[in-house]
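1. what shape does this take:
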Amino acid sequence: MQKITLHSSIVTDTFICHGKPTFKGTRIMVWQVLDMLAQGATREEITEAFPSISTRHIKAALTYAGLLAKEGYVLINLHEKIPA
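-> Coordinates of the predicted model:
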């Protein structure tokens, strides 16, 4: 198993959701929250749909998406957590 922390709230694990980025401790994939945001969902609607995440997780998803858009990839340091 290879588990990588991409952000304090976002991880990838080859055995969870086929390695797609998820919120730590959940099986909620980051793309699901980003997709809801793109469709115009509010923070309240997202946290209602996914009660195990908070506004902090939504902000982490936006930060992650911003890094992908800016750089085209996200650098991963396997020895150091990325600050929230």
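
2. okay, CA-based contacts and neighbour counts for the rest of this
-> Fine.

3. number of residues surrounding M29?
-> A count of nearby residues for M29, using other C-alpha atoms under 10 Å, gives 20.

4. dump the residue contacts of it.
-> 17, 20-23 (C-alpha atoms under 8 Å, 6 or more residues apart in numbering).

5. return the residues in contact with V11.
-> In this structure, V11 makes contact with 3-5, 21-24, judged by C-alpha under 8 Å, 6+ apart.

6. second chain to compare with the first, below:
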Amino acid sequence: MNLLERITIDPNICHGKPSIRGMRWTVEMIIDLLGSGMSNDEIIEDHPELEKEDILASLKFAKMYLSGQSIINIAS
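-> Model (predicted):
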């Protein structure tokens, strides 16, 4: 599975912010947890509905977004 396939954008979920697999976990929230100093393992331990690949997908999405790369195949 392409990591970006884990990122969904649905106007009915979190006001259309990029989120993880249709859940109410946004890319922004994942980046915030990492920025607070939490490790991947700590995030997954505290939030077992998330998977390591979700964190990696969030990082990849953020990197592509910030670099201006085209982000395609993101659907609800």
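
7. returning to that earlier point: switch the contacts of M29 of structure 1 over to a markdown table; also include distance to E45 of structure 1, secondary structure and neighbour count.
-> Shown next, in a markdown table, are these (distance: C-alpha to C-alpha, whole Å; DSSP: H, G, I helix; E, B strand; the rest coil; neighbours: other C-alpha atoms under 10 Å):
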| residue | distance to E45 of structure 1 | secondary structure | neighbour count |
| --- | --- | --- | --- |
| C17 | 23 | helix | 14 |
| K20 | 23 | coil | 17 |
| P21 | 21 | coil | 25 |
| T22 | 19 | strand | 23 |
| F23 | 17 | strand | 24 |
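
8. for the contacts of V11 of structure 1, which ones persist in structure 2?
-> Retained contacts for the contacts of V11 of structure 1 in structure 2, judged by both residues aligned by TM-score structural alignment, their matches' C-alpha atoms under 8 Å, are 21-24.

9. biggest separation within those, which pair?
-> P21 and K24 (9.0 Å; C-alpha to C-alpha).
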